[in-house]
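Novice: I would like the atomic coordinates for the input below:
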Amino acid sequence: MKIDSKKALDAAKEKARQRMENETIRILICAGTGCVASGSLDIAAALKEATKDIKAEVTFIEDGCKSIAVKTSGCHGFCAMGPLVRIEPLGVLYTKVTVDDVEEIVETTIKKGEIIERLAYKHPVSGEIYPIEKEIPFYKNQTRIGLMNCGVIDPEDLEEYLARDGYQAIAKALTMSQQEVVDIIKASGLRGRGGGGFPTGLKWQFALDEEREQKYVICNGDEGDPGAFMDRSIMEGDPHKVIEGLMIAGYATGADTGYIYVRAEYPLAVKRLKKAISDAQAYGLLGENILGTDFSFKVIIKEGAGAFVCGEETALMASIEGERGMPRPKPPFPAQRGLWGCPTTINNVETLANVPNIILKGADWFRKLGTENSPGTKTFAITGDVANTGLIEVPMGLTLREVIYDVGGGIKDNKKFKAVQIGGPSGGCLTEEHLDLTLDFDSLSQVGAMIGSGGLVVMDEDTCIVEVARFFMEFTQNESCGKCVLCREGTKRMLEILQRIVDGKGELKDIEKLEDIASAVKDGSLCGLGKTAPNPVLTTLKYFRDEYIAHVVDKKCPAGICEALKVYGINADKCKGCSKCSRVCPVGAISGEIKKPFILDTEKCIKCGACVEACPFDAVEVV
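Specialist: As a prediction, the model looks like this:
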């Protein structure tokens, strides 16, 4: 089927919409990477087999069941509860589903419309059961734009995307001038969702103003932050929206070729993007004279090898060109001299996923969400010591407290909140005093942090902040491309100092050295990744200096995490005098009499942990 005009596009949309309406019951099984790893494809296969001949047995649909569609979708976002199964029109969401649950789901819910409470979400604090997805606090407090189709449609079915206004935005853009399209994006206030928050419309304007015959647009899907999976989920769950956003960027800036740079560690995203491109070409939505206009556009997938530095735009372009991924000096900026020396516009996945909705609904609609200087929504991957981990999308301007407690469900096991690392290795560490800080570009920059790509790692009272800083510094040091001396050597020296501190060998002067080197790396690195590499160290020193001092002066880890600084003792109230601990101690550090509390000599103790494992009464503790 070729779609060669707006009329043909509307006809295809109506046909697809009617097909979906005839699917009286839609069963959507999450097939994002996390749920696939947990067996969701087996669940989908079992549901297809179990529902293929049961239409007549469905009793809760008054007008009778026309058909039952079992679909695999993209990520639903509620990753902690996967595998997930949603059943429409009931709006029921079942969590942690297994193949063994399929028969009961079919017999109870699909045939009778009744709820299976044991599969419904149970709030970890209140204990309340939420069988309906939209009523679950995790979803209720979200506003989805970039993720609006993720978990709702089959990402490998172009017609389902068409039914939800797919490719209508590019059709509308093609009736406007390039400048008019750029002006809408500028008026919307859309800022880049990949890190620094640079105004998207301004970036497009720079490229449009360049009078060159050949131009390029690039979708940056090289998401390398530990714990971040926002872009991956959008590419897996709504690949056509990414392509459409890239097409609009291409039309607006005068480019006829777009690249999607996605790391090879995202095989499912690569697979679905390639199928989406192939299907769009087959329908005539990519290629020559799109929708009967003079606009022609092609999309090329470039798989990256997984270098963190290739998330930086100039390093990314070097990688596409077949060179080693290393940043280049700016200016000239990519909009002036980018890919193969031609004007190039680079936006990340989430930024482009916002574009179609802005074109269709207008700049004013977008500006009603978020804050004045940070309009719209932002996706976050919320992980760590929070009850509900997963992928969320909320309006800019929500507070950390609202995100962690209302959406995330609070801290696991009712423990105390300690800190949150926001923005990955390039971000910063925020504390309890920042819980009411609004999440927007400007507010975070004022406290030394940044939204970055949107990683949120929540930490409870049992987290060692110094070890967190060491972990992120180890990551950035390993990922440094080595081009800048300050980044290459500075991150290495910072890691050595942090390692000494957690090993119990730190000195007070090490803290001063850390700050000096961090400032030098921040000021002297070439690219944005190098300049932000010290952020976790600088922010943890600012807000948790006492914890660094405890490691250095008291030779103690307040959280009891750092092995070299653990001090073991025996709780006399718990000890039954069984002697198991003394029998396994390799250095004879434990002594006592049978049936009386034993004593541990901390001077002799080598902290091997054998006594902890041997004690049946949990009497050996970190003190």
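
Novice: contacts, neighbours, all on C-alpha from now
Specialist: OK.

Novice: tell me which residues in the strand or helix carrying residue 243 are buried?
Specialist: Taking DSSP states H and E as the definition, one finds residue 243 inside helix 239-253. Of all the residues in helix 239-253, those buried under the rule 16 or more other Cα atoms under 10 Å are 239-253.

Novice: Tell me the one of the residues you listed nearest residue 354?
Specialist: Nearest to residue 354, judged by Cα to Cα, of these is residue 245 at 7.5 Å.

Novice: can you tell me how far that closest one sits from residue 185?
Specialist: According to Cα to Cα, to the nearest Å, residue 245 and residue 185 sit 12 Å apart.

Novice: any shared contact partners between those two?
Specialist: Shared contacts of residue 245 and residue 185 (Cα atoms under 8 Å, 6 or more residues apart in numbering): residue 355.

Novice: before we move on, back to that, now for whatever helix or strand comes next after the helix holding residue 243, which elements pack on it?
Specialist: Note on helix 239-253: by DSSP H and E, the next helix or strand toward the C-terminus is strand 257-263. Strand 257-263 sits against strand 216-221, helix 239-253, strand 298-304, with contacts defined as 3 or more Cα pairs under 8 Å, 6 or more residues apart in numbering; DSSP states H and E.

Novice: contacting residues for residue 510?
Specialist: Neighbours of residue 510 in contact, by Cα under 8 Å, 6+ apart: residue 497.

Novice: ok, it to residue 90 distance?
Specialist: 60 Å.

Novice: Counting by contacts, list what the helix holding residue 243 packs against.
Specialist: If you count contacts as 3+ Cα pairs under 8 Å, 6+ apart, helix 239-253 packs onto helix 168-173, helix 178-188, helix 200-209, strand 216-221, strand 257-263, helix 267-282, helix 349-361.

Novice: before we go on, could you also do this sequence so I can check it against the first one:
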Amino acid sequence: MYRSNVLVCGGTGCTSSNSELIIQRLKEEIAAKGLEQEVNVIRTGCFGLCALGPIMIVYPEGAFYSMVKPDDVPEIVEEHLLKGRIVKRLLYQETVVENSNSVKSLNHTPFYEKQHRVALRNCGVINPEDIDEYIAVDGYQALGKVLTEMTPQDVIDVITKSGLRGRGGAGFPTGRKWLFAAQNQADQKYVCCNADEGDPGAFMDRSILEGDPHAVLEAMAIAGYAIGASQGYIYVRAEYPIAVKRLQIAIDQAREYGLLGKHIFDTDFNFDIELRLGAGAFVCGEETALMTSIEGKRGEPRPRPPFPALKGLFGKPTILNNVETYANVAQIILKGADWFASMGTEKSKGTKVFALGGKIKHTGLVEVPMGTTLREIVEEIGGGVPDGHTFKAAQTGGPSGGCIPASQMDVPIDYDNLIAIGSMMGSGGLIVMDDTTCMVDIAKFFLEFTVDESCGKCTPCRVGTRRLLEILNKITSGNGTLEDIDRLEELCNYLKENSLCALGQTAPNPVLSTLHYFRDEYIAHVTEKRCPAGACKALTNYYILEDKCKGCTLCARNCPVGAISGTVKKPHVIDTSKCIKCGACMEKCKFNAIVKR
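Specialist: Sure thing, here's the model as predicted:
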């Protein structure tokens, strides 16, 4: 029995900031102090507060150390683990109790107190590479209950009654999807997991796979029992090496424990899972393209109907859910449909995980009940927009979603409300933008992504997205016309109605939502040849304010093209015909004398 447990984040974000070296140094220092029998070091998944990584939590005190460096380890071991004195300078400041050797609970800090962790319940809590730790927190109890106490229809009824909807984007009722597959008779059926998380800024599924892989395996086995399938596939992108490694470890451990394979829990139920690695094609997030890729073919969408529940993987009945959807299943079985349905809104039950990023103080993962407002997420949980700027918009749903303006910050976030205001839930990426963001440029950014990621199978998407991007490039370069804005809308509506799959059908959403809420910015680009946010280089110039310039010459000395002239202690001038708009002068100026207009 250890007196102290030291949990260190082993997610991708913290690993990239040397958390593996921190773990190594911890073990070395603990050994050097003779504390191996007293202190246990545990590599976990993501704690959620990614802005402060690498993160280390020491229990039982609950000391939350943030932005830890390898060189901090000897002090933590010497002072805290050996002498019992918490190192306050390394604590997450929201947990600090002045003049005390204790800390506040994380649940009473702004980032965590409004969260309700269901899908993320084990992330940052257990060692994801140890099946015994998952079992210790009720792991595989739901599978045992299903196989020994429930019929397949009972399982489907519970999932249906819970109101669980797909967390991958469309929000289709999970129970109904399982029912359709169960009703179709076949000699073989399949359960698939979509772990091909492709939205820019989204990392919810990756964090669940890295922090709690057994939750997905258990849920897939439950789904297999419910529909009569004996084989599962997890389609995960190869760019997630930590997730892939931990998934394979989890699969091997589950097989060793008899929780995958033949006669699970001494019943007649057989179910196994294999991994399939994706090469990073965004279109493979679409269910039919994903299944085509698993089959070893080029990942292209297929026309529907027939739907996968009738004819999916290898032409057999198949269900496909994403990682976060599966992460809720075992808890619903154990705690009941009513428990899950008690959270959220009337038509959107449960919680939702968001990857909070962009112009926000606390980037990271948050899990909140459906119906939480954008204002609560941005201002209370995320800490607001930093550096004195103001909130302008939030992008949800990635390239398939839309932008929510400040005027809609108090709309409860759920599937139907987001669609009503021109956005969508998507997989859960939430990118915050401030007053320095150009909304036309944002629309162009997402169109560049979808143009690159279009599989090219259908003409509306292959050609239409390129035409949209050409018009946006024309507008942001100062050559657009009012007719181009009308043409944008017309082409967007054509793509939505005629593209083969959801990639093309939703590609216009960032354009349409920014046109709806920020049309004045498009008009300024066209009629005034001006970017109100100062973000579009072709429409922006740098100027030196005469009353603020001290003539220190720092700007001139750092200009790479010699576009700034002036004498010492006299106001300087920028030659806009020479300026390449690199921003070096503004960055170096100590007197805020340089502005973009």
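
Novice: Can you lay out the helices and strands packed on strand 257-263 of the first structure as TSV showing distance to residue 449 of the first structure?
Specialist: Output for these, formatted as TSV (distance: least, Cα to Cα, whole Å):
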stretch	distance to residue 449 of the first structure
strand 216-221	22
helix 239-253	28
strand 298-304	28
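
Novice: Which of those sits closest to residue 347 of the first structure?
Specialist: Using Cα to Cα, the nearest of these to residue 347 of the first structure is strand 216-221, at 5.3 Å.

Novice: Need the contact partners of the closest one.
Specialist: So strand 216-221 of the first structure is contacted by 231-232, 246, 249-250, 255-263, 311, 313, 316, 339, 342-349, 352 (Cα under 8 Å, 6+ apart).

Novice: which of the helices and strands packed on helix 239-253 of the first structure is buried the deepest?
Specialist: strand 216-221 (a mean of 26; mean count of other Cα atoms under 10 Å).

Novice: Superpose on the second structure and give me the mean offset of it.
Specialist: Compared with the second structure after the fit, strand 216-221 of the first structure shows a mean deviation of 0.4 Å (mean Cα distance after the TM-score superposition for the first structure).

Novice: Where in the second structure does that strand align, residue-wise?
Specialist: Strand 216-221 of the first structure lines up with residues 190-195 of the second structure when matched by TM-score structural alignment.

Novice: same question, stretch 486-494 of the first structure
Specialist: Counting by TM-score structural alignment, stretch 486-494 of the first structure corresponds to 460-468 in the second structure.

Novice: what sits up against that stretch?
Specialist: Here stretch 460-468 of the second structure has contacts from 447, 450-451, 454-456, 488, 491-492, 494-495, 498-500, 503-505, 507-508, using Cα under 8 Å, 6+ apart.

Novice: which stretches of the stretch 401-550 of the second structure form strands?
Specialist: 402-405, 429-434, 542-544 (DSSP state E, counting those that start in this stretch).

Novice: which strands and helices sit next to the last one?
Specialist: Contacts of strand 542-544 of the second structure with other secondary structure elements, assessed using 3+ Cα pairs under 8 Å, 6+ apart, are made with strand 573-574, strand 594-596.

Novice: what about the match of strand 216-221 of the first structure, distance to the chain center?
Specialist: 19 Å (Cα atoms, centre = their mean, to the nearest Å).

Novice: Over to stretch 139-147 of the first structure?
Specialist: So, by Cα atoms, centre = their mean, the centroid of stretch 139-147 of the first structure is 14 Å from its chain's centroid.

Novice: And stretch 147-166 of the first structure, by the same measure?
Specialist: Centre to centre, stretch against its chain (Cα atoms, centre = their mean), the figure for stretch 147-166 of the first structure is 20 Å.

Novice: equivalent range in the second structure for it?
Specialist: Using TM-score structural alignment, stretch 147-166 of the first structure pairs with 120-139 in the second structure.

Novice: Buried residues, that stretch. List them.
Specialist: 120-129, 131, 134, 139.

Novice: and the end-to-end length of that stretch?
Specialist: For stretch 120-139 of the second structure, the first and last residues are 14 Å from each other (Cα to Cα).

Novice: Same question for stretch 380-395 of the first structure.
Specialist: Rule used - Cα to Cα; the end-to-end distance of stretch 380-395 of the first structure is 11 Å.

Novice: distance between that stretch and the chain's centre?
Specialist: 8 Å.

Novice: whereabouts in the second structure does the helix or strand residue 346 of the first structure falls within align?
Specialist: In this assignment (DSSP H and E), residue 346 of the first structure forms part of strand 344-348. Matched against the second structure by TM-score structural alignment, strand 344-348 of the first structure falls on residues 318-322.

Novice: With the first structure overlaid, how far apart is the matching stretch on average?
Specialist: Mean for stretch 318-322 of the second structure is 0.4 Å (mean Cα distance after the TM-score superposition for the first structure).

Novice: Residues contacting that stretch from elsewhere in the structure, which ones?
Specialist: Contacts for stretch 318-322 of the second structure (Cα under 8 Å, 6+ apart): 166-168, 174, 177-178, 181, 189-195, 205, 287, 308-312.

Novice: Repeat that for stretch 566-583 of the second structure.
Specialist: 537, 540-544, 546-547, 549-553, 561-565.

Novice: again, only using 10 Å
Specialist: Residues from elsewhere that reach stretch 566-583 of the second structure (Cα atoms under 10 Å, 6 or more residues apart in numbering): 537-538, 540-556, 559-565, 585, 593-596.

Novice: Thanks again, I'm all set now.
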